[in-house]
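In: Just a sequence and a predicted model for now, questions to come.
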Amino acid sequence: MTTTWPRGSMSTVQEGRPHTVRPTRGRLRGLAWVHALVMAGCAVLGLFVVVRYAIHSVRGFHFDDRMMLSLGTTPAAWWRILDVLGLVTDVSVALCLAVCVVVAMLQRRWAVAISAGVLIGGANITTQVLKYQVLQSVSPPNTLPSGHTTVGLSLALAAVIVASYRWRPLVTAGAALVATFVGAGTVSAHWHRPGDVLAAGMVCLGWAAVALAIVGGLQRRVPVGRRPVRLAAASVLGVLLAGLAVVLIGVRPRFGIYDLPLALCTLGLLGAMFAIVVGWVSQAVDRIVA
């Protein structure tokens, strides 16, 4: 007896496994643009809110300063944080940028190499221009956005974009850990207020949107699949590990139990921002970047 299959039915089942329908290049390009526009819109809105509250409002500025001062460090912790922040130099940024580009080029992922360079260069130049040429604070000199946070987060996001499909969850966790530690470290060492770090996060998110638009428009490969839960969990795990590291090295509420609620709020706010930014970019990359 011969079984007649309806036309097209064999495309859904092959050897007992569901057939994965991959998007066409046109659909992939449209998906990349949607992600980029939404991400860029949130970045601009977030930056506007932070600037308006943190440096253009006297009350907001003083509360932001109070949040920074709620965190204190032991002498040993302070030196450990400075050792890490001291690694953020022009040479180290250039070296990390070169590594990201070379790794992508060795894999013949030319669009990924271009997008990584655009993300790192664009985010860091934008931060310097905003800080020294555009924005003015109610209490000069202006320190928003944080340059160290921009460097750490832009390099972390570039690593997520460059990472292969198999290694992306692990790289996402590492990226969230490094970026969170650098951002929280600048606040704990009293180099920057939390608003400076949040603003740097919005700058990096905006340039990540540009990077995704570039990849979506230029790459010819098709991504393998989507793992939103796994990547979100990896981002949260990296942030939690960074928070644990910050506590273990000696970051404490500056005035003990009195500052504990505000210190927890400060670290929680920073951690939430890094978890959202790294997790969001990683999930978008998983859907768009091959």
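Out: Yes, it's here.

In: CA only for contacts and neighbour counts going forward, please
Out: Will do.

In: So which residues of the protein form strands?
Out: 13-14, 17-18, 71-73, 251-253 (DSSP state E).

In: These: which one's closest to Gly195?
Out: Of all the strands of the chain, the one in closest proximity to Gly195, counting by Cα to Cα, is strand 71-73 (14.5 Å).

In: how far out from the middle of the chain is the closest one?
Out: Here the centre of strand 71-73 is set off from its chain's centre by 24 Å, with Cα atoms, centre = their mean, to the nearest Å.

In: Mind giving me the packing neighbours of it?
Out: helix 168-188, strand 251-253 (3 or more Cα pairs under 8 Å, 6 or more residues apart in numbering; DSSP states H and E).

In: if I look at Ser282, how far off is Leu153?
Out: Distance, Ser282 to Leu153, using Cα to Cα, to the nearest Å: 13 Å.

In: correction: Val88
Out: Val88 is 12 Å from Leu153, where distance means Cα to Cα.

In: With neighbour numbers in mind, choose between those two.
Out: Just comparing Val88 and Leu153: by other Cα atoms under 10 Å the higher neighbour count belongs to Leu153, 30 against 16.

In: Next, work out how far apart the more buried one and Ala189 are.
Out: Distance from Leu153 to Ala189, by Cα to Cα: 18 Å.

In: related to what we said a few turns ago, just say which of the helices and strands packed on strand 71-73 is most tucked in.
Out: Of the helices and strands packed on strand 71-73, the one with the most neighbours on average (mean count of other Cα atoms under 10 Å) is helix 168-188, at a mean of 26.

In: Give me the buried stretch members for stretch 139-149, please.
Out: 142-149 (16 or more other Cα atoms under 10 Å).

In: Now do the helices in the stretch 151-290 of the chain.
Out: 168-188, 194-218, 228-249, 260-288 (DSSP state H, counting those that start in this stretch).

In: Arg66: which of these is closest?
Out: Across these, closest to Arg66 is helix 260-288 (Cα to Cα), at 8.6 Å.

In: Can you list the buried residues in the closest one?
Out: 260, 262-264, 266-267, 270-271, 273-288.

In: from the chain's centre, how far out does that helix sit?
Out: Using Cα atoms, centre = their mean, the distance between the centre of helix 260-288 and that of its chain works out at 8 Å.

In: The nearest residue to Thr127 once chain neighbours are set aside: what's it in contact with?
Out: Nearest residue to Thr127 in three dimensions, chain neighbours excluded: Pro145, at 5.9 Å (Cα to Cα, 6 or more residues apart in numbering). For Pro145, the contact set (Cα atoms under 8 Å, 6 or more residues apart in numbering) comprises 127, 130-131, 195-200.

In: Check it against this one:
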Amino acid sequence: MSTTAAPQPWSPPRPVSSRRTWSLVALGAGWWQLVALGVLYVVCVRTAAGQRHENRLHDVALENRGSETGWLRTAFDLVDRLQPHHLVLGVGVVGLVGLVRGRLGAAARGVVVAGGTLAVTELLKLVLLERPALLEHGSAANSLPSGHTSAVLGLALGLLVAGPRWLRAPLALAGAAAAGAMGAFVIADGWHRVSDVLASALVGSIVLCLVHVLPTRDQRRRGALVRLSLLVPGAAAAALVVVYAGGADLTTSYLLAGAVVALTVLTAALALPREVRSRG
């Protein structure tokens, strides 16, 4: 029987130049979003006008803290009980999903995305970035990006990377709902400002793009990755215009920020490479 009778999805091998082009696109997508993250930080945190817009909504959220009832209060209480060991368990589940499938590379990339999203967030928030005192009522500790949002977003993206292609749609929908809800919750309960959550969306997208700089035998889609790198910063910028320049209320603001986080998960699912099966 001829070995060429049934073409395989991985054949013919991609040339080195094609792999190099993919890596450059992934690297460029990550760096471009890093620039967008820097602009977000400078505009919202390093200017008096930005801090004034930030504090307007944050003060309202702090005044309303604890006033939620019913299922919303239950959800806030659940979020409040999340601990670091829950994240460690979640990252372990991401790796286990890839290993059970026999996809060591996917398991490793999923773990890097899940853990790396939070690690980069904490590095930025606690070490590299600061919130200067530009207004009369004083300064606060830097809160950009949001650690809780990045934790859930990272796990959602990690599961997409490590999980099988046939599960991507339900995983993307569930991950978008969970990460988007977390982003909305931390703003509504006064834990974070809008820009903190938008920054988390950018961090998750950046880590995902940079992880895909690594070589893989899967069928990669440069256009989808570029679309991810454009949509997430664009959505974040649009949300800022509506929330701060447009003077949106607290409910509109946290719903918009949560929607940007959810969009990050959904767009990332479409940007992932198509897996190919091994020979034999």
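Out: Looks like it arrived, so ask away. Note that this is a predicted model, so its numbers are computed, not measured.

In: so which of the helices of the stretch 151-290 of structure 1 comes closest to Val51 of structure 1?
Out: Judging those by Cα to Cα, what sits closest to Val51 of structure 1 is helix 194-218, at 7.4 Å.

In: what's the angle between the lengthiest helix in structure 2 and helix 194-211?
Out: Longest helix in structure 2, counting residues (DSSP state H): helix 16-45. If you take axes from the mean of the first three to the mean of the last three Cα atoms, to 10 degrees, helix 16-45 of structure 2 sits at 170 degrees to helix 194-211.

In: Now do helix 16-45 of structure 2: which elements does it pack against?
Out: Looks like helix 16-45 of structure 2 contacts helix 48-64, helix 194-211, helix 222-240 (3+ Cα pairs under 8 Å, 6+ apart).

In: Compare those helices and report which one is nearest to Trp32 of structure 2.
Out: When the helices and strands packed on helix 16-45 of structure 2 are compared (using Cα to Cα), the closest one is helix 222-240, at 7.4 Å.

In: which residues touch that closest one?
Out: 22, 25-26, 29-30, 32-33, 36, 195, 198, 201-202, 205-206, 209, 253, 256-257, 260, 263-264, 267-268, 270-272.

In: now do stretch 235-245 of structure 1
Out: 172-178, 180-181, 267, 271, 274-276, 278-279.

In: run the last query once more with 7 Å
Out: 172-174, 176-177, 180-181, 271, 275, 278-279 (Cα atoms under 7 Å, 6 or more residues apart in numbering).

In: again with stretch 182-193 of structure 2
Out: So stretch 182-193 of structure 2 is contacted by 54, 58, 61-62, 65, 76, 143, 146, 149, 194, 197, 254-255, 257-258, 261 (Cα under 7 Å, 6+ apart).

In: Could you do stretch 21-28 of structure 1 as well?
Out: Under Cα under 7 Å, 6+ apart, the answer for stretch 21-28 of structure 1 is 216, 288.

In: Quick check: buried residues in it?
Out: Neighbour count says stretch 21-28 of structure 1 has 25, 28 buried, by 16+ other Cα under 10 Å.

In: measure it end to end?
Out: 12 Å.

In: What residues in structure 1 pair up with stretch 117-128 of structure 2?
Out: Under TM-score structural alignment, the match for stretch 117-128 of structure 2 in structure 1 covers residues 123-134.

In: now that stretch: how far from the chain's centre is it?
Out: A distance of 18 Å separates the centroid of the chain from that of stretch 123-134 of structure 1, by Cα atoms, centre = their mean.

In: now do stretch 108-128 of structure 1
Out: The answer for stretch 108-128 of structure 1 is 13 Å, by Cα atoms, centre = their mean.

In: Quick check: buried residues in it?
Out: 109-124, 126-128.

In: Just those residues: which are in helices?
Out: 110-124, 126-128.

In: what number of residues lie near Arg56 of structure 2?
Out: 15.

In: Alignment lookup: it to structure 1.
Out: By TM-score structural alignment, Arg56 of structure 2 lines up with Arg66.

In: That match and Ala233 of structure 1: what is the separation?
Out: 31 Å.

In: and what of Arg27 of structure 1?
Out: For Arg27 of structure 1 relative to Ala233 of structure 1 (Cα to Cα), the value is 27 Å.

In: In structure 2, point out the residues matching stretch 173-184 of structure 1.
Out: Going by TM-score structural alignment: stretch 173-184 of structure 1 matches residues 173-184.

In: so how far is Arg220 of structure 1 from the closest residue in space to Ala123 of structure 1 that isn't next to it in sequence?
Out: Distance criterion Cα to Cα, 6+ apart; nearest residue to Ala123 of structure 1, sequence neighbours excluded, is Cys204 at 5.4 Å. According to Cα to Cα, Cys204 of structure 1 and Arg220 of structure 1 sit 25 Å apart.

In: So those two - more neighbours on which side?
Out: Taking neighbours as other Cα under 10 Å, Cys204 of structure 1 and Arg220 compare with Cys204 leading, 31 against 16.

In: circling back: go through the helices and strands packed on strand 71-73 of structure 1 and name the closest to Pro75 of structure 1.
Out: strand 251-253 (9.8 Å).

In: Give the aligned range of that closest one in structure 2.
Out: Against structure 2, strand 251-253 of structure 1 falls on no residues (TM-score structural alignment).

In: what comes into contact with that strand?
Out: 70-74, 77, 188, 259-260, 263.

In: Just the buried residues of the residues you listed.
Out: Going by neighbour count (16+ other Cα under 10 Å), the contacts of strand 251-253 of structure 1 have 70-73, 77, 188, 259-260, 263 buried.

In: Please tabulate those residues in a markdown table, including the columns distance to Ala163 of structure 1.
Out: A markdown table is the format used below for these (distance: Cα to Cα, whole Å):
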| residue | distance to Ala163 of structure 1 |
| --- | --- |
| Ser70 | 37 |
| Leu71 | 34 |
| Gly72 | 36 |
| Thr73 | 35 |
| Ala77 | 32 |
| Ser188 | 30 |
| Asp259 | 40 |
| Leu260 | 38 |
| Ala263 | 34 |
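
In: Relative to Leu248 of structure 1, which of the residues you listed is nearest.
Out: Nearest to Leu248 of structure 1 among those, with distances taken as Cα to Cα, is Ala77, at 8.8 Å.
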